[in-house]
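**Student:** Here is my input, please return the structure:
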Amino acid sequence: MDTPGGKYGGETAAQRKAQRRGRLISAALDIVADGGAGRLTVRGVCGTARLNDRYFYENFSDCDQLLLEALEQEMAQGVEHLLGAVGAAPAEIRAKVRAAVEAAFDFVVADERRGKLLIAAQTSEALRPRRDELIRSLAQIMSIQSMELLDSRHLSESDAELAGLSLVSGGLEVATMWLRGELSASKKHLVNFIVALILTTAEMSTALERELTD
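**Tutor:** Just a heads-up that it's a prediction; the model follows:
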């Protein structure tokens, strides 16, 4: 029932619009998880969300924008989860690295749709630029949170950036291969391996000094 405050059934128009938007994003995640990003159509999304297509265009211009905003939503939640885990971990660098890696894996596997979306981000032209931005953002977080690990006293800013990008992009690729079922390693083993790999960057300044000094 409408009220003077513009509410219907106790909800404002803005709240109802936000709910419809959430249903469309959730429907997109369901479809991507079931058949890949190539299966996304306006009709399919609206059918899954049980909404008229006019509500689709109320929120998105096309399926590419919907897919991009679905990724944005999951990325924001994932980064928040990761930073919370790192912030709650003991100050010792090994504990923070493990907290970050475990939090990242736990977040992705908690909803299988996230893993499918991560896989889609590798091949979708609409998602690839945002995936590259994600890698840079996570590399920056790593650099800020783990200055001791990257040994910034001896690494130049550009080398610290290269270290973070190499670790994040490589780790993301391995994780995606694991999600596709292409690796036989258990989640526990993969987490331990990536933690160990990241911790080896503590030796990077010595290696760089040896290899790059002419």
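**Student:** drop to CA atoms for contacts and neighbour counts, all remaining ones
**Tutor:** Fine.
**Student:** Name the next helix or strand downstream of the helix or strand harbouring residue 27, please.
**Tutor:** Under the criterion DSSP states H and E, the helix or strand holding residue 27 is helix 13-35. Tracing the chain C-terminally past helix 13-35 and defining elements by DSSP H and E, one meets helix 42-49 next.
**Student:** Check what contacts that following helix and list those residues.
**Tutor:** With CA atoms under 8 Å, 6 or more residues apart in numbering as the contact definition, helix 42-49 has outside contacts at 23, 24, 26, 27, 28, 31, 52, 53, 56, 62, 63.
**Student:** any idea how far residue 196 is from residue 75?
**Tutor:** In this view, residue 196 and residue 75 are 24 Å apart by CA to CA, to the nearest Å.
**Student:** Show me which of those two is the more surrounded one.
**Tutor:** residue 75 (17 against 14; other CA atoms under 10 Å).
**Student:** Which residue is the nearest non-sequential neighbour of the more buried one?
**Tutor:** If the residues on either side of it in the chain are set aside, residue 75 comes closest to residue 134, at 7.7 Å by CA to CA, 6 or more residues apart in numbering.
**Student:** repeat for residue 81
**Tutor:** Nearest residue to residue 81, sequence neighbours excluded (CA to CA, 6+ apart): residue 103, at 6.8 Å.
**Student:** Another sequence for comparison is provided below:
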Amino acid sequence: MEGQRVYGGVSGDQRREERRARLMAAGLVCFGRDGFAATTTRSIAAESGLTQRYFYESFSGIDDFFAQIVHELGDEWRAKITDAIAAAPPRLPDRLRAGVTAYLKVIHRKPYIARILLVEAFTVAPTVKQVERFLSAMGTVFQEMIAEEFPAKSKVVSDRDALATGYVGAVHHIALRWFRSQFSEPLEKIADVITKLIEGSISGYGAQRTSPPAR
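**Tutor:** Below you'll find the predicted structure:
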């Protein structure tokens, strides 16, 4: 079997993984530059320097390919956000700012990724479940921060599901507007706006904080 053959010290499985990585990198460029509708297996193969035969070695078609890209990007994005929150000081404003800043840094540093995650993934049928999965995970992050910060019987905790949904939507739409403006304002300003928006909403509940959660 090819996966068991070794050429130049590299197995068939390793070569397949390398080809897949090249195709995925090419997909980021093509989808981010041209959009899903204008991207084809031919253009991806050309961008990667591989033939279309190798595309079908790893993917069943363009829909499957795009869904896998969105899935992997979403997982990486979520990991960066949760890691930033975990490393932040225990106060809610600090944790919020850390998470929001990590969210914004991903799209600011790599505009191709911004278009894929903020625009294309929301308009392509194969990625609807991936988008919902990511948004649900982000909502859970907000819910957990609220639950850790406020007494269990407070109104802000009882309404945390609806609040988290609203916060996720607000973050997405502010980030989308920022992306479409070609990042015309500093990242720090956008992070500050989002943090104050969420903090102001929570303060509107008159919630009394508990002591900072143990870290």
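**Student:** Please state their TM-score.
**Tutor:** Comparison of the two superposed chains (TM-score structural alignment, normalised by the length of structure 1) gives a TM-score of 0.85, and 206 aligned residues with a CA RMSD of 2.6 Å.
**Student:** ok, and for the helix holding residue 27 of structure 1, which residues are buried?
**Tutor:** By neighbour count, and taking 16 or more other CA atoms under 10 Å as the criterion, the buried residues in helix 13-35 of structure 1 are 20-21, 23-33.
**Student:** Show residues contacting it.
**Tutor:** Under the contact criterion CA under 8 Å, 6+ apart, helix 13-35 of structure 1 has outside partners 6-7, 37-40, 45-46, 48-49, 51, 55-56, 59, 66-67, 69-70, 112-114, 116-117, 120.
**Student:** for structure 2, what spans make up the strands?
**Tutor:** 6-7, 10-11 (DSSP state E).
**Student:** Turn those into CSV, including mean neighbour count and distance to residue 148 of structure 2.
**Tutor:** What follows is the strands of structure 2, written out as CSV (neighbours: other CA atoms under 10 Å; distance: least, CA to CA, whole Å):
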stretch, mean neighbour count, distance to residue 148 of structure 2
strand 6-7, 11, 53
strand 10-11, 14, 49
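**Student:** Turn these into TSV, including distance to residue 182 of structure 2.
**Tutor:** As requested, the strands of structure 2 are arranged in TSV below (distance: least, CA to CA, whole Å):
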stretch	distance to residue 182 of structure 2
strand 6-7	46
strand 10-11	42
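**Student:** The closest residue to residue 114 of structure 1 other than its chain neighbours: how many residues sit nearby?
**Tutor:** By the measure of CA to CA, 6+ apart, the closest residue to residue 114 of structure 1 outside its immediate chain neighbours is residue 108, 5.5 Å from it. Other residues near residue 108 of structure 1 number 19, with proximity taken as other CA under 10 Å.
**Student:** cool, and residue 167 of structure 2?
**Tutor:** The criterion is other CA under 10 Å. On that basis, residue 167 of structure 2 has 20 neighbouring residues.
**Student:** For structure 2, just list every one of the helices.
**Tutor:** With DSSP state H applied, structure 2 shows helices at 12-34, 41-48, 52-58, 62-87, 92-109, 111-118, 128-149, 155-158, 160-180, 187-203, listed in chain order.
**Student:** what's the angle from the second one to helix 62-87?
**Tutor:** Helix 41-48 of structure 2 and helix 62-87 meet at an angle of 50 degrees, taking axes from the mean of the first three to the mean of the last three CA atoms, to 10 degrees as the criterion.
**Student:** ok, average deviation of helix 41-48 of structure 2 from structure 1?
**Tutor:** With mean CA distance after the TM-score superposition for structure 1, helix 41-48 of structure 2 departs from structure 1 by a mean of 1.0 Å once superposed.
**Student:** Could you tell me how far that helix lies from the centre of the chain?
**Tutor:** Shown here is helix 41-48 of structure 2, whose average C-alpha point lies 24 Å from the average C-alpha point of the whole chain (CA atoms, centre = their mean, to the nearest Å).
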